[in-house]
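In: pasting the sequence and the predicted coordinates here, then a few questions.
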Amino acid sequence: MTATLLVLNGPNLNMLGTRQPELYGHETLADVESICLRRGEVHDLAIDFRQTNHEGELIGWLHQARGKVAGVVLNPAAWTHTSVAIRDAILASELPVIEVHISNVHQREAFRHRSYISDVAVGVICGLGTHGYALAIDGFAHRLEGASR
């Protein structure tokens, strides 16, 4: 049976490709979804790709995923630095999460250096552009391969 990864994207990521392209690049969220789907195929993983600008919706998705997916690739965007509620939802889901950021948050404003997600994530990828999503999927594939041995 093929394992499923949930790829969740937070606020403003629907504007990729047009919002601050000097920082986030010219790829769109549809391009990121294609990257994830292709990488999922390589590893025989199903990808459930979503984006929301509503914090409660993302929390609901985490709750619903509990016991149903192998892991979550999460780009919480600005909620990284503000949302204890998303952190708590990750803990409640009992799912492994890899936190992904397109930009290197540590080279940006000081308030972006603090993540409420990193300490409950199994891994963090930042600053590698949209390729970070592919690396996160590779990371889960490696974890799942190790679990099956």
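Out: Alright, I've got the coordinates.
In: switch to C-alpha atoms for all contacts and neighbour counts from now on
Out: Noted.
In: what is the neighbour count of residue 41?
Out: When counting by other CA atoms under 10 Å, one arrives at 11 neighbours for residue 41.
In: same check, this time on residue 47
Out: Neighbours of residue 47 (other CA under 10 Å): 22.
In: what about it, distance to residue 26?
Out: Residue 47 sits 23 Å away from residue 26, going by CA to CA, to the nearest Å.
In: neighbours around residue 55, how many?
Out: Residue 55 - counted by other CA under 10 Å - has 15 other residues nearby.
In: buried ones in the longest helix along the chain?
Out: Secondary structure of the chain per DSSP state H: the longest helix is helix 131-147. Using 16 or more other CA atoms under 10 Å as the test for burial, helix 131-147 gives 131, 132, 133, 134, 135, 136, 137, 138, 139, 140, 141.
In: list the contacts for the fifth one?
Out: Listed by CA atoms under 8 Å, 6 or more residues apart in numbering, the contact partners of residue 135 are residue 125.
In: now with 7 Å?
Out: For residue 135, no contacting residues are found, by CA atoms under 7 Å, 6 or more residues apart in numbering.
In: next one: the fourth one
Out: Under the criterion of CA under 7 Å, 6+ apart, the contact list for residue 134 reads 35, 36, 39.
In: among those, name the buried ones.
Out: Buried among those by 16+ other CA under 10 Å: 36, 39.
In: state the distance from the residue nearest the centre of the chain to residue 88.
Out: The residue lying closest to the centre of the chain (CA atoms, centre = their mean) is residue 74, at 1.9 Å. According to CA to CA, residue 74 and residue 88 sit 14 Å apart.
In: same question, residue 106
Out: Distance from residue 106 to residue 88, by CA to CA: 23 Å.
In: now residue 98
Out: According to CA to CA, residue 98 stands 15 Å off from residue 88.
In: who has more neighbours out of these two?
Out: More neighbours surround residue 98 than the other of residue 98 and residue 88, with 25 against 14 (other CA under 10 Å).
In: ok, and here's another one to check against it:
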Amino acid sequence: MNHKLLYIFGPNLNLLGERETSLYGSMSYDALIKKIAEESKKRGVQTEFFQSNHEGEIVDKIQQKRKEIDGIIINPGALTHYSIALRDALSAVKIRSIEVHMSNIYAREEFRHHSVTAPVCWGQISGLGWIGYILAMDALILKGIEEPIRLA
């Protein structure tokens, strides 16, 4: 089966490789997208990438793609910690999603320890750098897409 995955990157992730390289590494956003695309091709997975610094645009994209994709891999950036609108969008579309963070959000400032979006995602990967995006894809294609969605 040829799966279709939507990768969503939230605020400031377009500056990967430039900002806080001690946390996020030196790989640029464009290099990250290229790496994910290469790994997707190896697995026969179709991928679409979307980055926005605007909460509403991300919500709109999730809603627009809800009937076209099999899974969502999302790094909401700072929206992770406060966006009820994003949480509601992920919950409403009933598409299995995995939240990914390149840095270990639990080893950072206390306000980053809480995710409002993770409870409506199938899982969360944190602290493994760019590899987390590949692991999320593997989880979805190996098991996650075919099984019924049960979040709790």
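Out: Sure thing, it's come through. A quick note: this is a predicted structure, and the numbers were derived from the prediction, not measured.
In: now do the contacts for the residue nearest to the centre of structure 1.
Out: Counted by CA under 7 Å, 6+ apart, residue 74 of structure 1 has contacts 7, 8, 9, 97, 98, 99, 100.
In: which of those residues fall in strands?
Out: Among these, the residues falling in strands (DSSP state E) are 7, 8, 9, 97, 98, 99, 100.
In: just the buried residues out of the residues you listed, in ChimeraX syntax.
Out: Applying 16+ other CA under 10 Å to these, the buried members can be selected in ChimeraX as follows:
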select :7,8,9,97,98,99,100
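In: what would the ones in strands among the contacts of residue 74 of structure 1 look like in a markdown table with distance to residue 111 of structure 1?
Out: Below are those laid out as a markdown table (distance: CA to CA, whole Å):
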| residue | distance to residue 111 of structure 1 |
| --- | --- |
| 7 | 25 |
| 8 | 22 |
| 9 | 20 |
| 97 | 22 |
| 98 | 21 |
| 99 | 17 |
| 100 | 17 |
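In: which helix of structure 2 spans the most residues?
Out: Assignment by DSSP H gives helix 29-43 as the longest helix of structure 2.
In: tell me how far residue 12 of structure 2 lies from residue 42 of structure 2.
Out: 28 Å.
In: same thing with residue 59 of structure 2?
Out: Taking CA to CA, one finds residue 59 of structure 2 at 29 Å from residue 42 of structure 2.
In: and what of residue 69 of structure 2?
Out: Relative to residue 42 of structure 2, residue 69 of structure 2 is positioned 19 Å away (CA to CA).
In: wait, residue 113 of structure 2 touches residue 105, no?
Out: Yes. In this structure, residue 113 of structure 2 is within contact of residue 105 by CA atoms under 7 Å, at 5.8 Å.
In: in terms of neighbours, single out the busier of the two.
Out: residue 105 (17 against 13).
In: wait, isn't the more buried one in contact with residue 112?
Out: Yes. With contacts defined as CA under 7 Å, residue 105 of structure 2 counts as touching residue 112 at a distance of 5.6 Å.
In: three-state assignment of residue 53 of structure 1?
Out: Secondary structure, DSSP: H, G, I helix; E, B strand; the rest coil: residue 53 of structure 1 is coil.
In: wait, what's in contact with it?
Out: 10, 11, 12.
In: contacts only, for the first one.
Out: Under the criterion of CA under 7 Å, 6+ apart, the neighbours of residue 10 of structure 1 are 51, 52, 53, 75, 76, 77.
In: what about it, distance to residue 65 of structure 1?
Out: Distance, residue 10 of structure 1 to residue 65 of structure 1, by CA to CA: 16 Å.
In: buried residues in stretch 77-89 of structure 1?
Out: Neighbour-count burial for stretch 77-89 of structure 1, with 16+ other CA under 10 Å as criterion, is recorded at 77, 79, 80, 82, 83, 86, 87, 89.
In: wait, I meant stretch 90-110 of structure 1
Out: Here stretch 90-110 of structure 1 shows 90-91, 93, 95-105 as buried, counting by 16+ other CA under 10 Å.
In: between these, which is nearest residue 125 of structure 1?
Out: residue 100 (4.8 Å; CA to CA).
In: gap between that closest one and residue 91 of structure 1?
Out: 17 Å.
In: and for residue 11 of structure 1?
Out: Taken as CA to CA, the span from residue 11 of structure 1 to residue 91 of structure 1 is 21 Å.
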